[in-house]
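**Q** Here you go, sequence then predicted model.
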Amino acid sequence: MMIKTVSILALLLSPLPSFAAGASMRLIPFPSLVTQQAARVVGRPRFATITGSYEGKEFSMRLSRTIWMLTGSRDSDVIGVKIDHDGKSMLGDIGSRRVELAFHWTPVRSLVQGTYNGAPIRYNVDFRDVGVVGAYAGKPFRLAFDRQSRKVTGSIDGVKVLLDYNPMSGRLNGNLAGRSLDVTLVNQDLGEFFQYFFVLFP
């Protein structure tokens, strides 16, 4: 027992190892940054949906955050668009409309550009201020959400947009440049929906 006590005492009183200049010391690296795809999934539901009506016809779209696909239907047109975060692209079809888009996403904004239904499209989504601005087939559009009034206002090709949006229920309804829209967003906010705004164009 005496030997063990002396050994422990000697260990406690022994000097700590010094790391003089030039001495090697193994450092534990910090974890690498997560990928954009992982950053957009952590802590979020794996699926989001948008259901209701557009132009008086059934509209249903589902976003999978596991396989990153947009699926559903717009009237009788089937929605099938693959979102590739590594390739930064969205490719697929909405009925006979071909989707060939590239995107650059950050936590505060997203730039989407390419062709939709054979026409050029380009728009910026602001997640912080919740708005989208761009042009499709040479026709400009701009929408912005006001948190106090809970209204989305703006225009598409000079035609006014006036929508009501309830962040709690997810309901988005009103007049989208002469077209009636009444949908409910589940497990996604208005800013994320704006990133896929192309699905509402003819």
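**A** In hand now; what should we look at? Every value quoted in this text rests on a predicted model; they were computed, and no experiment measured them.

**Q** CA atoms for contacts and neighbours, from now on please.
**A** Noted.

**Q** Now do the nearest residue to Y54 once chain neighbours are set aside: how many residues are near it, please.
**A** Of all residues not flanking Y54 in the chain, L181 sits nearest, at 4.6 Å (CA to CA, 6 or more residues apart in numbering). If you count neighbours by other CA atoms under 10 Å, L181 ends up with 20.

**Q** dropping in the other structure now:
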Amino acid sequence: MKRTFLFAAALLAAGQARAVELNSMTAADVAGTAIAAEPAAVESGEKASYAVKMGTIRGGMNGSPADVKINKLDWTITGGMNHSPVDVAIDHEARTIKGGANLSPVDLRFEWSKEKVLVEGGANRSPVSYLADWEKGELTGYANNAPLKITFDMKEGQAGENIVELTGYAGRAPVSLSYNKVSGRLTGAMNRAPVDVTLVNCDLYDFLQYFFLFAGRN
């Protein structure tokens, strides 16, 4: 998936401040991505277009049922997982993610480019700071009062390469996941519990940039 944003990010070692310098961009630059500018309104009768703006992640992980909806029209994430409700709103103008999840307030800021997404603030009763680097194939930083590092290869543009393996650690536990880009099924283990969820009208980019939701309760 290509991101069409202009951005420069410098990420210091975990626990230090992170600096992000933004360049100018237009609404056209950022339209249509998981973290992007406000999408165009859906006209009456465009049911198919409406449907693809409603992503879901359903199944089980972290020892809990997961049923989360990512609404890419109103830009909200709602539902339930980790035995708790999820209700957060994404404000693209302010570049914030706020609300509640995992029985904790969520107060985050994000910056982005076609290569990277940086998320910082507080969630899960813990400081949060992580960088998803699509070109490097890494999600690094910290969350849930623990270091975070997950490596992956999206295999973009490689014909027949439909399986993405994710390995690393989060929440002081190993992460070993496998994502099928055709079926949307994500399986494996993290947080010392099995993972078996299906992503519909969303993808691994959504899962990784909103990782604070899936990291589990702190």
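**A** All right, it came through fine. Only a predicted model underlies this, so the values are computations on that prediction, with no experimental measurement involved.

**Q** aligned partner of the residue nearest to Y54 of structure 1 in structure 2?
**A** When structure 2 is aligned by TM-score structural alignment, the residue opposite L181 of structure 1 is V195.

**Q** Name the SS class of the residue nearest to Y54 of structure 1, please.
**A** strand (DSSP: H, G, I helix; E, B strand; the rest coil).

**Q** go on, A28 of structure 2?
**A** Going by three-state DSSP: A28 of structure 2 is helix.

**Q** Kindly report the same for A48 of structure 2.
**A** helix.

**Q** And it, how far from V30 of structure 2?
**A** In this view, A48 of structure 2 and V30 of structure 2 are 22 Å apart by CA to CA, to the nearest Å.

**Q** the more surrounded of the two?
**A** The neighbour comparison of A48 of structure 2 against V30 (other CA under 10 Å) goes to V30, with 22 against 9.

**Q** Against D91 of structure 2, how distant is that one?
**A** Between V30 of structure 2 and D91 of structure 2 the computed distance is 14 Å (CA to CA).

**Q** One more: T198 of structure 2?
**A** Per CA to CA, T198 of structure 2 is found 26 Å from D91 of structure 2.

**Q** How about G171 of structure 2?
**A** 27 Å.

**Q** got it, and N144 of structure 2?
**A** Separation of N144 of structure 2 from D91 of structure 2 (CA to CA) stands at 23 Å.

**Q** Repeat that for G216 of structure 2.
**A** G216 of structure 2 is 23 Å from D91 of structure 2, by CA to CA.

**Q** More neighbours: which of those two?
**A** Neighbour comparison, G216 of structure 2 and D91: the larger count goes to G216, with 23 against 19 (by other CA under 10 Å).

**Q** Find the helix or strand that the more buried one is a member of.
**A** Counting by DSSP states H and E, there is no helix or strand that carries G216 of structure 2.

**Q** All good on my end, thank you.
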